[in-house]
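Chemist: from the sequence below, what's the structure:
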Amino acid sequence: MRIGLLTEGGYPYLSGDATLWCDRLVRGLGQHEFDVYALGSSRSQEDEGWVALPPQVGRVRTAPLWAAEDDGVVYGRRARRRFAEHYGELAAVLCASGSPEAASTLEADRFGSALYGLAELARDEGGGLGGALRSESAVRALERACRAPGAQQTAREARVPDLLSVAAHLERALRPLSLDWYQDDDLGAVDLCHATSGGPAALPGLLARHFFGVPLLLTEYGVRLRTHYLAATDAPPAVRSLLAAFHGRLAAETYARATIVTPGNAHARRWQERCGADRAKLRTVHPGMDASPFAEVGESTDCADPDTLVWVGRVEPTKDLVSLLHAFAEIRKEEPKTRLRIIGAPAGPEGEAYLGHCRALAAQLFPDEAEGPHTVGDNPVSFAEIGGPELPTLADAYAAGGVTVLSSVVEGFPISLVEAMFCGRATVSTDVGAVVEVIGGTGLVVPPRNPRALAEACVALLRDPARRERLGAAARARALELFTVEQNTTAFHGIYLEIVARTPVRRVVVDETGEPLPFAVPAEAHVPGRWTGAPVRSTPTWATAQARATTPTPEGAR
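Modeler: Got it, this is the predicted structure:
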């Protein structure tokens, strides 16, 4: 089968969200063909290039979301009237909407009608939508909607700078509507679209469904709407309200039109249900991780230092290392031999500053000891990064201690926790994100921002080696069962077949006499081999749809 893989700021670029997951998915499903449609997030990302693509990738098409391109198309009077009608309707819905979950069916229909109307305009006119979205008429339409009777109070308070900010954001978010991907031999030729996130990445899938009836599968390992809410806290109230309405309505439209939605964990699933996703469409598919690098450590019963606590991850404020250091101060009172190793690199300038703060706090809490089990100048807290001679690999980091600690206050799917489970380590974690779902009773979980509870759980495991061993073995067994690449690709293979089997045939296949052949395109029609007995010829539309483009170089794909 032919899959249109829709990405934003990730695969096939070397850097970006979900690049590794998408690469493993494509390589693990060699029986299918993939066409990749990628929205680039920055010039630097494009300059870095692509990952090495496997042979099952038939074509790659990219488009920059980071730059507004002028295609030179100028709308005439009729096209301008159509744009004003659809954009005005879109703005009216945003100004009238409350929370996404409280929005009416009528508002949802109005939003979808306006969205697809803009896409149809761009398709009919051969472009020009970007210029129209950046025009003064767009800002005026937004202003009229904000001043109209029945608009929200926060929308009525919007000033010119607020309107300009909202219009610019909408123009960027709606850039996928202007792409030339929506043709019979392009997105119209795939058997299904798989969007790897919500938001702009799902827009091409929505349009492929609208124009050609292509079914849409949506995967969200991080709910895009939640990400927007967390990132928009500093915006003025009017801007926050209007953009929240737009992203909420876009999420609801995507959930409504998708055939199946696959959250990565129960935490994401609850968000999706709250934002309008039908529970019957939801299938939890946990992220797949490569367990092989951790096999040697996981199968070994040796431990470099059973009295050492290990924290592994990116150093940033959400990881709450401050609480971990205060908890370790309590642990040292109960178990003076215990050491703490913080292993990881800072995440950007904010992470650098936070790492400096944590180093200073460690020096303050644990001044050099003149007597006791350690020598003078030997601080029980150490900071390190992976890649040096002492810790050459990630597995070596987890092998450095007997208990792995996660102290975060914000977490989605806790990758470091799964890595520790692959290594057979007992864990102590804070109850955030999908932690409880991942642990499943194979580790200790405590409230976040509670150093005392964190200390008590760590002390309990440090004093009970047999319990540590039991929990570590159970954690490894659970991780191998639920969180491997193999289970992830197997789940998506089954979902692909289920979606295609439930989708009406969109292509008419005829025999040599021109008579239609029913059931001539089964789900396994693209699997190598002869699956139909009689020779068939296809209609011109089907032949066009089967045309293949050779994989271009990164330069040629832009």
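Chemist: could you use CA atoms for every contact and neighbour count after this?
Modeler: OK.
Chemist: next helix or strand past the strand or helix carrying Ala501?
Modeler: Assessed by DSSP states H and E, Ala501 sits inside helix 485-502. The element immediately downstream of helix 485-502 (helix or strand, assigned by DSSP H and E) is strand 509-510.
Chemist: name the residues that touch that following strand?
Modeler: Pro516, Leu517, Pro518, Ala520, Val521, Val536, Arg537, Ser538, Thr539, Trp542 (C-alpha atoms under 8 Å, 6 or more residues apart in numbering).
Chemist: hang on, the fifth one packs against Val505?
Modeler: Yes: with contact defined as C-alpha atoms under 8 Å, Val521 counts as touching Val505 (7.5 Å).
Chemist: burial check on Leu325, number of neighbours?
Modeler: 23 (other C-alpha atoms under 10 Å).
Chemist: same check, this time on the one 3 residues further on
Modeler: Around Phe328 sit 29 other residues, with neighbours defined as other C-alpha under 10 Å.
Chemist: widest-spaced pair of the contacts of strand 509-510?
Modeler: Of all pairs drawn from the contacts of strand 509-510, the one with the longest distance (C-alpha to C-alpha) is Pro518 and Trp542, at 14.7 Å.
Chemist: sequence B follows; please return its structure for comparison with A:
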Amino acid sequence: MRIGLLTEGGYPYVDGEARLWCDRLVRGLGQHEFDVYALSRSERQEARGWVELPPQVRRVRSAPLWGAGSGGRFGLGRRVRRGFAESFGELAGAVCAGADDSGQLADRFGSALYALADLARESGGSGGSGGLIGALRSESAVRALEGACRAPGAPRAARAARVPDLLAVAGELERALRPLSLDWYGDDELGAADLCHATAGGAAALPGLLARHVAGVPLLVTEYGVQLRAHYLAGAEAARARGGGEPGLGAPARALLASFHARLAAEVYRKATVITPGNAHARRWQERCGADRAKLRTVYPGLPAGRFGEVGEREDAGEPRTLIWVGRVEPAKDLISLLHAFAEVRKEEPKARLRIVGALADGPEEAAYLDHCRALAAQLFPDEADGAHAVGANPVSFEEVGGPEVPDLPAAYAAGGVVVLSSVVEGFPISLIEAMLCGRATVSTDVGAVVEVIGGTGLVVPPRNPRALAQACVALLRDPERRVRLGAAARARALELFTVEQNITAFNGIYLEIVSHCPVRREAVNEAGEPVPFAHPAEAYVPGRWAARGGASTGADGASGAPAPSWAAARQQGGGRPGLGLGLREALS
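Modeler: Model (predicted):
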């Protein structure tokens, strides 16, 4: 099977999102072939390069979603420019319109999107990408946006948009729609795939939508973090103009972009053959955004259980009076509440310690947050002379994985008896699953998919509630038998639901299901463009290199390059008569 793997800011880049998950998926499905189509988010990401790719990755095509792009105008005359004005006007009208439950706006948005893609292909694909890029940033596009914002029925936020807002929106739309201009959809590219697998919604799924539009290739969409939710949460900070350090977008521009991403998400969910959320939290978001419940298949992400097996199988449960926090240091993790909660814990358990093991997230805001946490810890817990602890006198320590005390992640979880998660915003809590695989009892805040992951094997408290967090930690610190029971139950649950093996098995089954129900019908033609009957015999679809004889052949559909059976390679005999079939030739021999 030939899979077109679609990513945005992820695999195969070294610092890409969901890189490990995609790499494990590709390596675990060695019986299939993968073509990776990657959209990068920054120059830095591209400069750091790719991970080492396994042999089943046949090719990698990449394109940037950053930078200004190459400008220009459509080069096919007035008709194409008029077609762009009409299509983009329809798309802008759907984006700037109010709520609609009839589905007419969804049809309007989808039709306009594919019309723009057809115009881009007609004007030369990526070879003429400057045409569409320039048109999306042109005065004509800005006027179309302005007209849609002033149209009757437009929301108040759209009517408030001014020229700077419209220019900013036009620039953001051009970046988001840049996949429309790529030359990825030919018969030897995504058009030859049996299945497109988008590893995120949004821009990553756009090439899959176009492959479905152009060649009828079925689309599978996986979201472990819902892209639309990420756009909503980002707000003004994440909506900054790319490059140059301009201030964040105004409220009208943010409202228009939120509407665009909502329309795009609805179109992706509508046209996808199967949607695989990573948890019930993501599933609820997708259903609210229009995903058909019949298309949804929950597939949990998988972690390598063997990495944490040694810690999980130990009889000891680490330092019984030590709380462990593991993660990226950023405001969403709410370490402030954790430190205040630990102050309450120390009143009940004076010998308790807290080890914060994490990596600093990118950006000055995260660095300032870490400094604030260190200052708060120094204020709440002045240095104490406590010779029982080798790491330091203060009961709170800030450490990094890879240091002398914490050489790796398993060592971090092995160092304590209770693992704490204090987040106020959380998607799928990977650190929680790692703690479960290590057989650790956990105390977590009720955010994101935490309750779904824990499933009764740990304590859950409300977020932003230091007192409740402290009470739960004290309860486990004082009850070693309960810690052991919860840790064992957590490890058993993680091994059943959250391993790499279950993830790969689930996706392989979904691949086969999709291809069996939605096979791509490719018409074989000769040099004159006329159909060739019986060009794809049934035996050509048998997977694997099953033929022992015959020359290599790529087949009429451009697939694999596996050895062709000798009867398929038999040339016509003299007089234009076909050669004998394999069975008859073997019988005669």
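Chemist: got a TM-score for the pair?
Modeler: After superposition, the two chains reach a TM-score (TM-score structural alignment, normalised by the length of structure 1) of 0.92; 539 aligned residues with a C-alpha RMSD of 2.5 Å.
Chemist: mind giving me the ChimeraX command for buried ones among the contacts of strand 509-510 of structure 1?
Modeler: Buried members of the contacts of strand 509-510 of structure 1, defined by 16 or more other C-alpha atoms under 10 Å, are picked up in ChimeraX with:
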select :520,521,536,538,539,542
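Chemist: let me know the closest of the contacts of strand 509-510 of structure 1 to Gln272 of structure 1.
Modeler: Of all these, Val521 has the smallest distance to Gln272 of structure 1: 33.4 Å, by C-alpha to C-alpha.
Chemist: quick one: contacts for that closest one?
Modeler: Contacts of Val521 of structure 1 by C-alpha under 8 Å, 6+ apart are Val505, Val509.
Chemist: ok so, going back, next step: the contacts of strand 509-510 of structure 1 restricted to helices.
Modeler: Counting by DSSP state H, the contacts of strand 509-510 of structure 1 place Trp542 in helices.
Chemist: just the closest of the contacts of strand 509-510 of structure 1 to Ala426 of structure 1, please.
Modeler: Taking C-alpha to C-alpha as the measure, Ala426 of structure 1 sits nearest to Val521 out of the contacts of strand 509-510 of structure 1, at 50.6 Å.
Chemist: distance of the closest one from Ala501 of structure 1?
Modeler: Using C-alpha to C-alpha, to the nearest Å, one obtains 10 Å as the distance from Val521 of structure 1 to Ala501 of structure 1.
Chemist: name the nearest residue to the equivalent of Tyr224 of structure 2 over in structure 1, sequence neighbours excluded.
Modeler: Under the alignment (TM-score structural alignment), Tyr224 of structure 2 pairs with Tyr221 in structure 1. Nearest residue to Tyr221 of structure 1, sequence neighbours excluded (C-alpha to C-alpha, 6 or more residues apart in numbering): Gly264, at 4.6 Å.
Chemist: which outside residues touch the helix holding Ala501 of structure 1?
Modeler: Residues contacting helix 485-502 of structure 1 (C-alpha under 8 Å, 6+ apart): 24-25, 28-29, 191-192, 215, 259-260, 285-290, 481, 522-523.
Chemist: if we go to 10 Å?
Modeler: Here helix 485-502 of structure 1 makes contact (C-alpha atoms under 10 Å, 6 or more residues apart in numbering) with 1-3, 21, 24-29, 31-32, 191-194, 214-217, 259-260, 262, 283-291, 480-482, 503, 522-524.
Chemist: of the residues you listed, just the buried ones, PyMOL syntax please.
Modeler: Buried subset of the contacts of helix 485-502 of structure 1, written as a PyMOL selection, criterion 16+ other C-alpha under 10 Å:
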select buried, resi 1+2+3+21+24+25+26+27+28+31+32+191+192+193+194+214+215+216+217+259+260+262+283+284+285+286+287+288+289+290+291+480+482+503+523
